[in-house]
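1. model this:
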Amino acid sequence: MEAQLKNIKIEKSKTTKINEVDFDNLAFGSVYSDHMLVCDYKNGAWETPEIMPYQPITLDPAAKIFHYGQSIFEGMKAYKDSSGATWLFRPKNNHKRLNISARRLAIPEIPEEIFMEGLTTLLRLEKDWIPSNPGSSLYIRPFILASGNGFHASPADEYKFIICCAPSGAYFSGKVKVLIEEKYSRSANGGVGYAKAGGNYAGQFYPTQLAVKKGYNQVIWTDDNTHEYIEEAGAMNIFIRINDTLITGPTSDRILDGITRKSILEIAEDEGIQTEVRKITVTEVVRAAKSGALKEMFGAGTAAVVSPISTFGHKGVDYDLPELQDNFASLLKKRITDIQYNRAEDKFGWRYKV
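-> From the prediction side, this is the model:
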């Protein structure tokens, strides 16, 4: 039996923005629902969460989020099935990972009952904001920031846990062209690469802008030491298919333990697809591309689910991937999304009814 919160305070919005939203043309994460959840950490404890109308938050200029970057987040989605029921996908994994990030950034961990009951209470209130269009969902952004004040370089004494929601369409449209990074690094051994820390993503923007100027959509990140090992694709985990084997790198200090990543590995095994979790070198990928053994590359993450890569660039040369009819990316994406939208059996126990 899960612990239950008492007396979540709910202040309903007097108006709604929902009638102003074009649900047939939703950009990703740019329209926000009517309510949000806020829970403060003060005097050494998390207080009772409150649900209130979506609104700006007020912080002192000395709040430590502005100076020392204590900020972590998660990405989740709520799905509506054909009968109108609401589902989450492996939400307790998101709670667990948020706390892994919290520990690494010296942020107090959020109790499961606050995360889960606060989330489900918010989603029941916002159920009309969950799109029913194919491929659409309600993107959910839980995050924690340091709200306590002080210029001293130390952890804050106060924090805010917030959940906001954004009805969203598909994250990417079409395949992407990527550049294998040879200079900049996303993360390093002993660092915070495995945490969903805001600063990780801030550090990605500049190298990605440089790649975009060269005609690419995203960067393939390599290891910080030799730039010889493939690690992540933009803000996603990466999968590489050589012949009929699906390969992804092992999680580490540098690589995020993606929930979509681990789901793909389990579904691939269920489909009889041979998988390998191991280090893979840029040299191996280039050699496979030249020989024709490289069949697919795709990113995997909550927002896009699976994002196929059409071309990768390395040392001034572009390598196009073949367009396969029976590709792993489409199969795996369909298996995952059929579970998420309650269109298929969930033999893994991943679906969570709100």
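2. please count neighbours and contacts with C-alpha atoms only from this point.
-> Will do.
3. measure residue 221 to residue 312 for me?
-> 12 Å (C-alpha to C-alpha, to the nearest Å).
4. of those two, which one has the most company?
-> Applying other C-alpha atoms under 10 Å to residue 221 and residue 312 shows that residue 221 carries more neighbours, namely 31 against 23.
5. what residues are up against that one?
-> 180, 181, 185, 186, 230, 231, 232, 233, 234 (C-alpha atoms under 8 Å, 6 or more residues apart in numbering).
6. could I get those as JSON lines with distance to residue 267 and secondary structure?
-> Below are the contacts of residue 221 laid out as JSON lines (distance: C-alpha to C-alpha, whole Å; DSSP: H, G, I helix; E, B strand; the rest coil):
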{"residue": "180", "distance to residue 267": "27", "secondary structure": "strand"}
{"residue": "181", "distance to residue 267": "30", "secondary structure": "coil"}
{"residue": "185", "distance to residue 267": "30", "secondary structure": "coil"}
{"residue": "186", "distance to residue 267": "28", "secondary structure": "coil"}
{"residue": "230", "distance to residue 267": "22", "secondary structure": "strand"}
{"residue": "231", "distance to residue 267": "21", "secondary structure": "strand"}
{"residue": "232", "distance to residue 267": "20", "secondary structure": "strand"}
{"residue": "233", "distance to residue 267": "20", "secondary structure": "strand"}
{"residue": "234", "distance to residue 267": "23", "secondary structure": "coil"}
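7. following up with a second sequence; could you model it the same way so I can compare the two?
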Amino acid sequence: MTNNTIEVLLTSERKEKPEDSTLQFGKVFTDHMFVMEYTTEKGWHDAKIQPYQPISLDPSCMVFHYGQTVFEGLKAYRTKEDKIVLFRPEKNFERLNLSNERLCIPHFDVEQALEGLKKLVEIDKDWVPHSKGTSLYIRPFIIATEPFLGVHASESYKFIIIMSPVGAYYKGGINPVKIAVENEYVRAVKGGTGTAKTGGNYSASLKAQETANASGCSQVLWLDGVEKKYIEEVGAMNVFFKINGEVVTPMLNGSILHGVTRASVIELLKHWNIPVSERRVSIAEIFEAYDNGQLDEAWGTGTAAVISPIGSLVWEGRTININDNEIGELSQKIYDTITGIQTCELEDPFNWVQEVKINSSVEAK
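-> Next up, the predicted model:
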């Protein structure tokens, strides 16, 4: 942004809001969205909040042809005191700028983007659901908009934030999932786009996910793209293992996403004085730990689920069941603590939560 002014254009027709019990992920969207433009002449400019609506783009826009796009995902929560809070939103915007760096998209000002986000949440505050486990999912994204067929960084972009009320991720309790270790396809390699949250990473994962689903598995455990020995991520989440009392997670090596929930889990474990290390972890080590009776728990971490416990792993024709296919004690504690902090039901010793200040009335500027 070039200045702090955010124009507000309120909709004249409010949508009907769904009941909390009917909410699905990413199906319904709020009344408004944040939009900001970039050109090489003006930089980031024309920040505004406007009614949620389709966007019109030239068919030759570079995003369609060369995939120059990045995105983020975070949530707003309603507390028992009817306050609305965000969980570490600055980290998501900082990571969005890291993705921008890799995709040759101009950086934006994090503080000013946070101002726009909070204003958007304030305006659509009634869309933050009330029921336990529900939240307002927030999707910031940037797309290249220059109408040109040629491979170079675009000279114009749109930064958009849309929001969607979502139901409880675990409606019937947290059930560990079955994971297939992927030996053929790879997610990313060092020097590629694995550290960026960009659309191409996710479309490239669909084939392996489809194969895993066909074999009765819920997700894919990705191995490194060079030796196909070392664990990187599980599905679209970071992954942790508790081995003989110590928690280990793959180190950030240039092909693994810098997860906000991942960082939060590591800080929490250190706060509890639980040994945790970031290092290379081979799939063979995990199976060996299981054979030795030392593999206590395994779980994925991400914004949508917070914690997704791994009940079983399938690799080279062999299946192992972790912790009797039940959620582990530590996994449950991490989940309860982070979700408790997110909704202000538990103390926040890390200052992770930011309250969205709500005015009694919001008027268009």
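8. tell me how the two chains score on TM-score.
-> Between these two chains, after superposing, the TM-score reads 0.96 (TM-score structural alignment, normalised by the length of structure 1); 351 aligned residues with a C-alpha RMSD of 1.5 Å.
9. between residue 221 and residue 312 of structure 1, what contacts are shared?
-> Taking C-alpha under 8 Å, 6+ apart as the contact rule, residue 221 of structure 1 and residue 312 both touch residue 180.
10. what is the neighbour count of the counterpart of residue 168 of structure 1 in structure 2?
-> Counting by TM-score structural alignment, residue 168 of structure 1 lines up with residue 166 in structure 2. Using other C-alpha under 10 Å, residue 166 of structure 2 is surrounded by 27 other residues.
11. list the contacts for residue 166 of structure 2?
-> So residue 166 of structure 2 contacts 23, 24, 25, 26, 129, 134, 135, 136, 137 (C-alpha under 8 Å, 6+ apart).
12. in the stretch 201-350 of structure 2, which spans are strands?
-> Using DSSP state E, counting those that start in this stretch, the strands of the stretch 201-350 of structure 2 run over residues 219-223, 231-234, 238-243, 246-250, 276-279, 295-302, 306-315, 318-321.
13. between the ones you listed, which gets nearest to residue 156 of structure 2?
-> Proximity to residue 156 of structure 2 (C-alpha to C-alpha) singles out strand 295-302 among these, at 30.8 Å.
14. ok, average deviation of the closest one from structure 1?
-> Compared with structure 1 after fitting, strand 295-302 of structure 2 deviates on average by 0.8 Å (mean C-alpha distance after the TM-score superposition for structure 1).
15. against residue 213 of structure 1, how distant is the residue lying farthest from the centre of structure 1?
-> What lies farthest from the middle of structure 1 is residue 291; by C-alpha atoms, centre = their mean that is 33.6 Å. Per C-alpha to C-alpha, residue 291 of structure 1 is found 29 Å from residue 213 of structure 1.
16. what are the ranges of the helices in structure 1?
-> For structure 1, the helices defined by DSSP state H occupy 65-68, 91-104, 112-125, 198-213, 259-270, 282-291, 328-340.
17. so what's the residue opposite residue 147 of structure 2 in structure 1 once aligned up against?
-> Aligned by TM-score structural alignment, residue 147 of structure 2 pairs with residue 149 of structure 1. Shown in contact with residue 149 of structure 1 (C-alpha under 8 Å, 6+ apart): 60, 61, 62, 63, 64, 156, 157, 158.
18. need the buried ones from those residues selected in ChimeraX.
-> The following ChimeraX line selects those of the contacts of residue 149 of structure 1 that are buried, judged by 16 or more other C-alpha atoms under 10 Å:
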select :63,64,156,157,158
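19. of all the contacts of residue 149 of structure 1, which two lie farthest apart?
-> Greatest spatial distance among these (C-alpha to C-alpha): 61 and 157, at 15.3 Å.
20. give me the contacts around stretch 343-350 of structure 1.
-> Residues from elsewhere that reach stretch 343-350 of structure 1 (C-alpha under 8 Å, 6+ apart): 81, 89, 90, 338, 339.
21. what's the end-to-end length of it?
-> 13 Å.
22. structure 2: matching residues for that one?
-> Here stretch 343-350 of structure 1 aligns to structure 2 at residues 345-352, judged by TM-score structural alignment.
23. in that stretch, what counts as buried?
-> residue 352.
24. same check, this time on stretch 262-274 of structure 1
-> Going by neighbour count (16+ other C-alpha under 10 Å), the buried part of stretch 262-274 of structure 1 is 263, 264, 265, 267, 268.
25. closest to residue 325 of structure 1 among the residues you listed?
-> Residue 325 of structure 1 lies nearest to residue 268 out of the buried residues of stretch 262-274 of structure 1, by C-alpha to C-alpha, at 17.3 Å.
26. rewinding a little: show me which of the contacts of residue 221 of structure 1 is closest to residue 18 of structure 1.
-> residue 234 (31.9 Å).
27. surely that closest one meets residue 219?
-> Yes. Applying C-alpha atoms under 8 Å, one finds residue 234 of structure 1 in contact with residue 219, separated by 5.2 Å.
28. intersection of neighbour lists for these two?
-> Shared contacts of residue 234 of structure 1 and residue 219 (C-alpha under 8 Å, 6+ apart): residue 208.
29. looking at these two, which one has more neighbours?
-> The neighbour comparison of residue 234 of structure 1 against residue 219 (other C-alpha under 10 Å) goes to residue 219, with 26 against 20.
30. what sits against the more buried one?
-> 178, 179, 180, 181, 207, 208, 211, 233, 234.
31. and the first one, how many residues sit next to it?
-> For residue 178 of structure 1, the tally of surrounding residues (other C-alpha under 10 Å) stands at 26.
32. likewise for the fifth one?
-> Residue crowding around residue 207 of structure 1 was assessed by other C-alpha under 10 Å; the count is 17.
33. hang on, it packs against residue 180?
-> No. Contact criterion C-alpha under 8 Å: residue 207 of structure 1 and residue 180 do not qualify, at 10.8 Å.
34. now do residue 175 of structure 1 against residue 325 of structure 1, distance only.
-> 15 Å.
35. okay, those two: which has more neighbours?
-> Ranked by neighbour count (other C-alpha under 10 Å), residue 175 of structure 1 and residue 325 place residue 175 first, with 13 against 7.
36. test my guess that the more buried one contacts residue 310.
-> Yes. Under the criterion of C-alpha under 8 Å, residue 175 of structure 1 makes contact with residue 310 at 5.5 Å.
37. just to revisit the earlier point, out of the strands of the stretch 201-350 of structure 2, which comes closest to residue 33 of structure 2?
-> Short answer: strand 295-302, nearest of those by C-alpha to C-alpha, at 23.8 Å.
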